[in-house]
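> Next come a sequence and a model predicted from it.
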Amino acid sequence: MFHPTRALMAAVLAISGLAAASAHADINVGVTLSLTGPAASLGIPAKSAIDLLPKDVAGQKLNFIVLDDASDPSASVRNFRRLVDEHKVDVVMGSSVTPSTIPLVDVAAETRVPLMSLAASARIVEPQDDKRRWAFKAIQNESLMVGATLDHMRQAGAKTLAFMGFSDAYGDAWLSALQPLADKAGIRLVATERFVRTDTSVVAQTLKIMAAKPDAILVAASGTPGALPQKTLAERGYKGKVYQTYGIANRDFLRVAGKDAEGAIFAVGPVLVADQLEPDSPMRPVAQDFIKRYEAAYGQNSASIFSSNVWDAGLVLRSAIPAALGKARPGSEAFRAALRDALESTSGVVTTQGVTTMSRSDHVGYDKRAAALVQIQSGAWKYLK
């Protein structure tokens, strides 16, 4: 005999079961990294950090799908589309360098899939508009780091400055940040030279810079290619102060630059000198925990800024997921939109490099605590307190 009440209860239970299954659907995280090519020294440690990220949050399983873009912007775009179309990802992390990441901003907006940049340029998230609303990063903007660098130059008595940077979006971003801030600091930019990541010589650029006799030089490069101007300046006998950017904060740079890196100064995330930070620094325990985990897996001194960038992106992402889960199920357009909104509402999340509070107009959220001045001394990083 048919029992309406029993049938209704069965239907309710079936719907409840489906809802529970939907609520616990996996969250797919796409990743595009420069695992080969000129930026491989950045992408490989990032991949190692991906492997260490927790694989669940708020009861949801996280699946990480990693693709190699070979340091090629066109490949990074293809990877993003493949991650969305084939793997139905809810968010994408990447890429390793600015030139391969900036094109992803348009694709993120088009597909309405949040992008968590692992490259540094402020151009990825500024100025905030309809496209950049889908882009976020837990990496300091160039202006914050340039400001700290210029402060040190000014205190050291520098009056003139030269710039040597990549002839791509990375170099463009640092030069754009440098010019107005140098004027405000009373330091005159007397020479500007550029080079390609794959160049094997920068002698011509170095000679032009030295002819201008600057008190200091800022090299805007990342990874091992940043060692080329550092070594050439030393070989040509430049006696002024050489400043770098956080793009060279890895052991491969120290290995390639060798003794010619001695004395170089740069602003970087506090994680690089975690054990040297003040005891009351909020970043110190977070950075030390990350380094302990990473070095337990990959060996002493293996951690780098490029691996911590991934860890920090993971911290911010995990802080946002619970709010998004409260609004929609993973794998849906509604969930991706809710995740975007939750990322924008990030508040007081402590990473290895700072404390981030984001907003509608700020998709980074760091303050001056995220800029630590470091000098290379005897082949090691020395925190300049």
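The structure has been received and is ready for your questions.

> From here on, just use CA atoms for contacts and neighbour counts.
Will do.

> could you say which helix or strand contains the closest residue to Thr224 other than its chain neighbours?
Among residues not flanking Thr224 along the chain, Phe253 sits closest, at 4.8 Å (C-alpha to C-alpha, 6 or more residues apart in numbering). Applying DSSP states H and E as the criterion places Phe253 in helix 251-257.

> in that helix, what's buried?
Arg251, Asp252, Phe253, Leu254, Val256, Ala257 (16 or more other C-alpha atoms under 10 Å).

> Next: stretch 146-166.
For stretch 146-166, by 16+ other C-alpha under 10 Å, it's 146-150, 152-153, 158-166.

> Then stretch 25-37?
So, applying 16+ other C-alpha under 10 Å, buried residues of stretch 25-37: Ala25, Asp26, Ile27, Asn28, Val29, Gly30, Val31, Thr32, Leu33, Ser34, Leu35, Thr36.

> here comes the other one, which I'd like you to weigh against the first:
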Amino acid sequence: MTKFKLSVAAFAVAIALPALSGAALAETNEITVGISVTTTGPAAALGIPERNALEFVVKEISGHPIKIIVLDDGGDPTAATTNARRFVTESKADVIMGSSVTPPSVAISNVANEAQIPHIALAPLPITPERAKWSVVMPQPIPIMGKVLYEHMKKNNVKTVGYIGYSDSYGDLWFNDLKKQGEAMGLKIVGEERFARPDTSVAGQALKLVAANPDAILVGASGTAAALPQTTLRERGYNGLIYQTHGAASMDFIRIAGKSAEGVLMASGPVMDPEGQDDTALTKKSGMALVKVYEEKYGPSSRSQFAGHSYDAFKVLERVVPVALKKAKPGTQEFRDALREAFLTEKDIAASQGVYNFTETDRYGLDDRSRILLTVKNGKYVIVK
């Protein structure tokens, strides 16, 4: 296995294989993967595990070394656009990945589709006809994760729901799903509040929701910022059920929310509890492998929903790259075209977060095997059976 070295700059982290001569490069035909993630700013709790997981991904496929270039976008769509264009023009990337949150992921998708380069998103994003051809998405789609939350609400006699979420596309995705699926299941929305990712207080929004007194509140946020509504609602006296999305599924959420995290209901991918899966589950092998090496390096209970996304992206590449190599060489448009086609022809791609079956109309490619429901008891995540 080829080793790789790590160098850090002020704004970029580049992971690259040791320098090769021009002749060696011609022989090995590196496959270049450009990755823009959020390792600084409010969403760093998502991007840092995604970057960390790259230490444990495959370093070559079918004898072709993988050259990984990682840049930080700080969660900013403008920076993500710049990074993506650098991957296109400077790195001549065969594949682009990122970002860690929805707005910059949308920006990267736009560039990738314009440049006709396969794009693997590490955050949920709305798939429009303009973005459908070249982008696929690793995280679970909102409707799959939303359904497990709304079903739990119904089983627990929840009739009214309040919503507080980001004032951006991630918040929109969740509120729209709550309206579409939740209302169809008989849930009544009695309040909607929004906040910006950098906000340090949601006291006003929380007071309005407490006054509305819904049976449950859904928080449409991600990363450590998802803990802000959680703690504020409890501090302001809300005693109903609080539901969080898979964007909050990290140990940092418990660390920051503290006692307020107790009893939260949270959708998550299966990588957060591979030990609890049946031996027949196709997600168990990859999940156990990632959790083992990740927690050996970063400590007990450091496992992360987000580390699973970047790790799984390379599980997908392990399946599609050999197929594409039969048609073309890395560094060519023909290879990128072949990769795009292989995303659609390869089936049952097992990874830590789900089993992927991409189609022209389903760019997430996941089903109910990609979700579990968690709660927090005594400062630890446990599965809700």
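Great, that's in hand. None of these values were measured; they are calculated from a predicted model.

> if we can go back for a sec, superpose on structure 2 and give me the mean offset of the helix or strand following the helix holding Phe253 of structure 1.
Using DSSP H and E, the next helix or strand after helix 251-257 of structure 1 towards the C-terminus is strand 265-268. After superposition onto structure 2, strand 265-268 of structure 1 sits on average 1.0 Å from its aligned residues (mean C-alpha distance after the TM-score superposition for structure 1).

> so can I have JSON lines of the buried residues of stretch 25-37 of structure 1 showing distance to Ile376 of structure 1 and secondary structure?
Shown next, in JSON lines, are the buried residues of stretch 25-37 of structure 1 (distance: C-alpha to C-alpha, whole Å; DSSP: H, G, I helix; E, B strand; the rest coil):
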{"residue": "Ala25", "distance to Ile376 of structure 1": "47", "secondary structure": "coil"}
{"residue": "Asp26", "distance to Ile376 of structure 1": "44", "secondary structure": "coil"}
{"residue": "Ile27", "distance to Ile376 of structure 1": "41", "secondary structure": "strand"}
{"residue": "Asn28", "distance to Ile376 of structure 1": "40", "secondary structure": "strand"}
{"residue": "Val29", "distance to Ile376 of structure 1": "36", "secondary structure": "strand"}
{"residue": "Gly30", "distance to Ile376 of structure 1": "35", "secondary structure": "strand"}
{"residue": "Val31", "distance to Ile376 of structure 1": "32", "secondary structure": "strand"}
{"residue": "Thr32", "distance to Ile376 of structure 1": "31", "secondary structure": "strand"}
{"residue": "Leu33", "distance to Ile376 of structure 1": "27", "secondary structure": "strand"}
{"residue": "Ser34", "distance to Ile376 of structure 1": "26", "secondary structure": "coil"}
{"residue": "Leu35", "distance to Ile376 of structure 1": "26", "secondary structure": "coil"}
{"residue": "Thr36", "distance to Ile376 of structure 1": "27", "secondary structure": "coil"}
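
> and the longest helix for structure 2?
Using DSSP state H, we find that the single longest helix of structure 2 is helix 305-325.

> quick one: it to structure 1 mean distance?
Helix 305-325 of structure 2 sits 0.7 Å off on average (mean C-alpha distance after the TM-score superposition for structure 1).

> C-terminal to that helix, which secondary structure element comes first?
Following helix 305-325 of structure 2 in sequence, per DSSP H and E, is helix 333-345.
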